[in-house]
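Q: Okay, structure incoming, though there's no sequence with it:
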């Protein structure tokens, strides 16, 4: 996978709500009602990550989930990251 330039990333971010380009990765934070809801969403995301063969760096504290996406093999952000970010958005929107 070819990594995107900063300009390409900035342009493609126009199609994602709430995501930023920070320190070489796409990043967002979601807040849920409680830990159980957060963990359920994380589980759904985890299954999609396995299907796509692409896994986020993420942290969870109680009802907050922070996700960072970049393609380690390419040394930056690639199309794989945008595809996974869009999938994550669809999961969140379906909740």
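A: Thanks, I have the structure now. Please read these numbers as outputs of a predicted model, since none were measured by experiment.
Q: rest of the way, CA atoms for contacts and neighbours
A: OK.
Q: Give me the contact list for stretch 86-95.
A: For stretch 86-95, contacts defined as C-alpha atoms under 8 Å, 6 or more residues apart in numbering pick out 16, 41, 44-45, 48.
Q: So which of those residues belong to helices?
A: If you go by DSSP state H, the contacts of stretch 86-95 have 41, 44-45, 48 in helices.
Q: want to compare, so here's the second one:
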């Protein structure tokens, strides 16, 4: 079920660092070195696999960008919000 615009604005307001970009929610995470970013991507992959909802991942040296959308629904759903929350928690542990 897609989030309404009002729900989306409310939920994004609760997610540190995430923003709405072209029908996705997106966050760039910065790391002190390349390998910390790679370790974070490994954690993201495990989380995503556990609930079968996978982000688009871009690795650019010390930056890792995640984009979430639910393709079969055509936009942002509660599953995307849950993923963003869990990825933020993994980032806090990776710091």
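A: Happy to help now that I have it. Here the structure is a predicted model, which means the values were calculated and not measured.
Q: quick revisit: among the contacts of stretch 86-95 of the first structure, which one lies nearest to residue 76 of the first structure?
A: Looking at these and their distance to residue 76 of the first structure, the nearest is residue 16, at 17.8 Å (C-alpha to C-alpha).
Q: The closest one maps to what in the second structure?
A: Aligned against the second structure by TM-score structural alignment, residue 16 of the first structure finds its counterpart in residue 15.
Q: now the contacts of stretch 86-95 of the first structure: which count as buried?
A: Of the members of those, the ones counted as buried by neighbours, 16 or more other C-alpha atoms under 10 Å, are 41, 45, 48.
Q: circling back to that earlier point, could I get the contacts of stretch 86-95 of the first structure as JSON lines with distance to residue 77 of the first structure?
A: What follows is those, written out as JSON lines (distance: C-alpha to C-alpha, whole Å):
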{"residue": "16", "distance to residue 77 of the first structure": "14"}
{"residue": "41", "distance to residue 77 of the first structure": "23"}
{"residue": "44", "distance to residue 77 of the first structure": "23"}
{"residue": "45", "distance to residue 77 of the first structure": "19"}
{"residue": "48", "distance to residue 77 of the first structure": "18"}
